[in-house]
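**Student:** sequence and predicted structure below; questions after.
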Amino acid sequence: MDMRKLVGQNFARIRREKGLTQEQIEERSGFSQQYLSGLERGRRNPTVVTLYELAQALGVSHLDLLKPGSTN
């Protein structure tokens, strides 16, 4: 699987599991809702720093965004 799609799917799944909206993550992380939407669709290529900051906003490890096989 493409790494961008993997990260996007993991991000979307974790966000939903935690009951958070993209707008709430925007408030927590400073990344725009448009960026987050593109990320979830696998259209963004996040940096390591971005992955870390998004994971912090979700309250998980950045490694959780990279785990294969944890997508639905």
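**Tutor:** On my side now, so go ahead.

**Student:** use CA for all of it now, contacts and neighbours both
**Tutor:** Fine.

**Student:** just checking, E26 touches Q34?
**Tutor:** No. Between E26 and Q34 no contact is recorded; they are 9.3 Å apart, counting by C-alpha atoms under 8 Å.

**Student:** and the residue positioned nearest the centre of the chain, what does it touch?
**Tutor:** Per C-alpha atoms, centre = their mean, the C-alpha nearest to the average position across the chain is that of F11, at 3.0 Å. By C-alpha atoms under 8 Å, 6 or more residues apart in numbering, the residues touching F11 are E40, L65.

**Student:** one more to weigh against that first structure:
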Amino acid sequence: MDIRDIFAQNIRRVRRQRGVSQEELASLANIDRTYVSALERSVYSASLDVVASIAKALDVEPHELLLKSRRN
């Protein structure tokens, strides 16, 4: 599993744990909802700025979205 897949799984997992829709996350992170969807499907690689924006929107540290969890 590569970093893009780990990031995708972590975004989806944390977003769902928080009860946030893709649309809400996009609004909070100031990005497009279709981009959130693409990130969760590992279609695109996120820039560091996007990682930081998503982390802030989800109230986690940016590195937490890049760590491979034991469940992955």
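**Tutor:** On my side now, so go ahead. The structure displayed is predicted, hence computed values, not measured ones.

**Student:** sorry, back to before: could you say which helix or strand holds the equivalent of the residue nearest to the centre of structure 1 over in structure 2?
**Tutor:** Using TM-score structural alignment to pair residues, one finds that F11 of structure 1 aligns to I11 in structure 2. With the criterion set as DSSP states H and E, the secondary-structure element containing I11 of structure 2 is helix 3-18.

**Student:** that helix vs structure 1, average distance?
**Tutor:** For helix 3-18 of structure 2, the mean distance to aligned residues of structure 1 following superposition is 0.5 Å (mean C-alpha distance after the TM-score superposition for structure 1).

**Student:** please identify the buried residues of that helix?
**Tutor:** Going by neighbour count (16 or more other C-alpha atoms under 10 Å), the buried part of helix 3-18 of structure 2 is R4, D5, I6, F7, A8, Q9, N10, I11, R12, V14, R15.

**Student:** next one: stretch 1-18 of structure 1 to chain centre, how far?
**Tutor:** Using C-alpha atoms, centre = their mean, to the nearest Å, the mean C-alpha position of stretch 1-18 of structure 1 is found 6 Å from that of the whole chain.
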